[in-house]
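> structural data only, the sequence is not supplied:
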């Protein structure tokens, strides 16, 4: 979550980046109706209005309030309403009740965004940033990109549980016939470097660089598809305890889970809700909306396993260190996972990939002081690491060392898997 030493701070470049990110957030919300902005169907989903306000609160609270002379808060109550989890910043509205905030209205939140953006523009045009403040601004920009991804998750959840299956945007499903042979990428035994090293932006949970010994292994050269997951379902995969971790099997039984989230079978045909509305499942698209337990059970059913996050990172750096043009990110606005194109190994975009690694600090990890020290470190418990990004991730936000993390039972996010095995 910090930048390495910089010689000069380019305010114009930061302002351009800031405004582009802010516009993208509002573009994501353009198809919504006023009623959509307040809904919170489950605790993990935040209303779109809250995302719009919280990302704005970040810049007002961590930059303008303390660093712009004579700055006046847009509304003093917003600090309480739109703080997320920063204990250092004081009391906040309870997460599970964000949907109860019918006030302030959406138009008031949009006025809040405009107010803060105008002051940020003034600040960046007239004030020279030091390195520390530039770091905070850059974190805020990437923080908003993380909320853009969450916005897409949450919008899909809000619309996807509506029995009318409303369309967010109309998109055509790909007619690509991909090459879906089960081929593997081999990685020899050895010591490998893990973690970020460089001068560009990265989060603190990617530090510090360290060595990990890996036995020889191989990893699938693409993502697992929906069609392959249908085979698991129809082979009784959800009912056979032999494939499952005990905790996962108990979860599936308790919640009567028989398929990925948003899926159901009608007249013998598997259908699912997409952001383009209700569709038949495309068997060539990567499987998504499965949690860690489901990914782990599928891999065992196939006689394989999930890769560790270290195996994933090493294979990614070895076979696809640079992001290919074919990678499916939010920038392309497909708003769905896409079938594999050509020889793309799909290490980037489409769906986040579950790994078999618990989210823990790397050696040499150091928590930064103050509120931003709460950004990553305090969540390093009871969560699993995911890698690679999704179709709701911006391309300039991801890299091979990026570590995402979620609790193992969650599946409203865009998550899938690839297989691995030790040789």
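The structure has been received and is ready for your questions. Since the structure is predicted, the reported quantities are computational estimates derived from the model, not experimental observations.
> going by C-alpha atoms from here, please, whenever you check contacts or count neighbours.
Will do.
> look up how far residue 293 lies from residue 248.
5 Å (CA to CA, to the nearest Å).
> shared neighbours, those two?
residue 409 (CA atoms under 8 Å, 6 or more residues apart in numbering).
> where exactly do the strands run in this protein?
Listed in chain order, the strands of the chain (DSSP state E) span 184-187, 190-194, 210-214, 217-220, 263-266, 269-274, 277-280, 352-358, 384-387, 404-406, 415-416, 420-422.
> turn the ones you listed into TSV, columns for distance to residue 41 and mean neighbour count.
Below are those laid out as TSV (distance: least, CA to CA, whole Å; neighbours: other CA atoms under 10 Å):
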stretch	distance to residue 41	mean neighbour count
strand 184-187	40	17
strand 190-194	38	14
strand 210-214	41	14
strand 217-220	36	20
strand 263-266	18	14
strand 269-274	16	18
strand 277-280	18	16
strand 352-358	23	25
strand 384-387	24	25
strand 404-406	19	20
strand 415-416	20	26
strand 420-422	35	19
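> included below, for side-by-side comparison, is a second structure:
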């Protein structure tokens, strides 16, 4: 082994243990019953997340070792998510029916995978191995966020609406700064990953794009501003909505953001039901709701190129998972663009498609992102459930336009 390879292996081995432990810490305080819940087809049980992330390392890292033998070959079927090229999988809407293997067996599975990955890193001179482990860790961090959003939905479905964790108080005087628009760059700009450090394939290649004269709001839209939209008939006026959005609203009976109570004065959070803070960013909105609000406000949603151009060079600071508040907070005093990272994912006006010249990863890992480039919309910036060292200016999240259970809000944009 070269000195560079040895150093890379040591670094990734330490990061591997740290992030795998972080996933378990997010489950601390949750019972086996909590971790068995699947409250809707789009969500997954916490136990399944614990197993699937381990399966990912087993399939794509340990599977490179001819001497490795799976813990239980039948689990390959249970914990494969959507990788058709490696075999069939259990139906996603029925993951909550998997009472076996037990939570203890899944935890033991994780330990076995952790040990096997550590041992493989110690002895292998495979130059691609550190990169594959890093991909698995980035995947794990995505599931850390999903653990939080999925358990929030499950606990909300309980009539008792219990808390996941005790609340972490925000500053007593936290108030949103006045809404202002900040002119963005215009002309030819470059977006996409530069090739330094980790990136998913959908962040590449870096390419040029043309930015028209525009401006972005200095902060995210607040609960108070969204209440004003509702007070002026936002959920009753079809002229504000895209056709599919209005049809979805009618079919689902939407009257307010997902976790708001019907009194419009309180909301369900991971710390339980609490008073609605008018200064905090509104979140748990679908793309349709974000777009309708922007229309009502006489503005629009930013494009992802506008957002990324504004975020380039900005330090990754904000209300992210590491703060353990798990709830958006008001933008504090300051000038310029705020809340670019954390608090709530920001819906953009951009459909999730490949960049010019996009090529997915080779082999089965090519299914990770590319095959979802149809019918999805891009979100940027991370949320209060996103790990700080997972997000970056080029990161492209994506969900279908009706999705509401993620910490998703919006920033306004406008033409100039």
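That came through fine. Predicted, not measured: the structure shown is a model, and the values here were computed from it.
> rewinding a little: what about the strands of the first structure, which gets the closest to residue 298 of the first structure?
strand 415-416 (10.7 Å; CA to CA).
> where does the closest one end up in the second structure?
Aligned using TM-score structural alignment, strand 415-416 of the first structure spans residues 408-409 in the second structure.
> thinking again about what came up before, could the strands of the first structure go into a markdown table alongside distance to residue 8 of the first structure?
Listed next are these as a markdown table, based on distance: least, CA to CA, whole Å:
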| stretch | distance to residue 8 of the first structure |
| --- | --- |
| strand 184-187 | 40 |
| strand 190-194 | 29 |
| strand 210-214 | 29 |
| strand 217-220 | 42 |
| strand 263-266 | 51 |
| strand 269-274 | 45 |
| strand 277-280 | 48 |
| strand 352-358 | 35 |
| strand 384-387 | 32 |
| strand 404-406 | 30 |
| strand 415-416 | 39 |
| strand 420-422 | 44 |
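> the second structure: which residue goes with residue 16 of the first structure?
Residue 16 of the first structure maps onto residue 14 in the second structure, by TM-score structural alignment.
> let me know how buried that match is, in neighbour terms.
By the criterion of other CA atoms under 10 Å, residue 14 of the second structure has 11 neighbours.
> grab the nearest non-local neighbour of the residue nearest in space to the middle of the first structure.
With distances taken as CA atoms, centre = their mean, the first structure has residue 149 as the residue nearest its mean C-alpha position (5.5 Å). Spatial nearest neighbour of residue 149 of the first structure, chain neighbours left out: residue 392 (4.9 Å); criterion: CA to CA, 6 or more residues apart in numbering.
> next, count neighbours for the aligned partner of the one you found in the second structure.
In the second structure, the residue paired with residue 392 of the first structure according to TM-score structural alignment is residue 385. Using other CA under 10 Å, residue 385 of the second structure has 30 other residues around it.
> so what's residue 385 of the second structure up against?
145, 148-149, 320-321, 326-327, 342-343, 407.
> among those residues, which one has the most neighbours?
Counting by other CA under 10 Å, top hit in the contacts of residue 385 of the second structure: residue 343 with 32 neighbours.
> from residue 141 of the first structure, how far off is the residue opposite it in the first structure once aligned?
Aligning on TM-score structural alignment places residue 343 of the second structure opposite residue 350 in the first structure. With distances taken as CA to CA, residue 350 of the first structure is found 22 Å from residue 141 of the first structure.
> residue 301 of the first structure too?
With CA to CA as the criterion, residue 301 of the first structure and residue 141 of the first structure are 41 Å apart.
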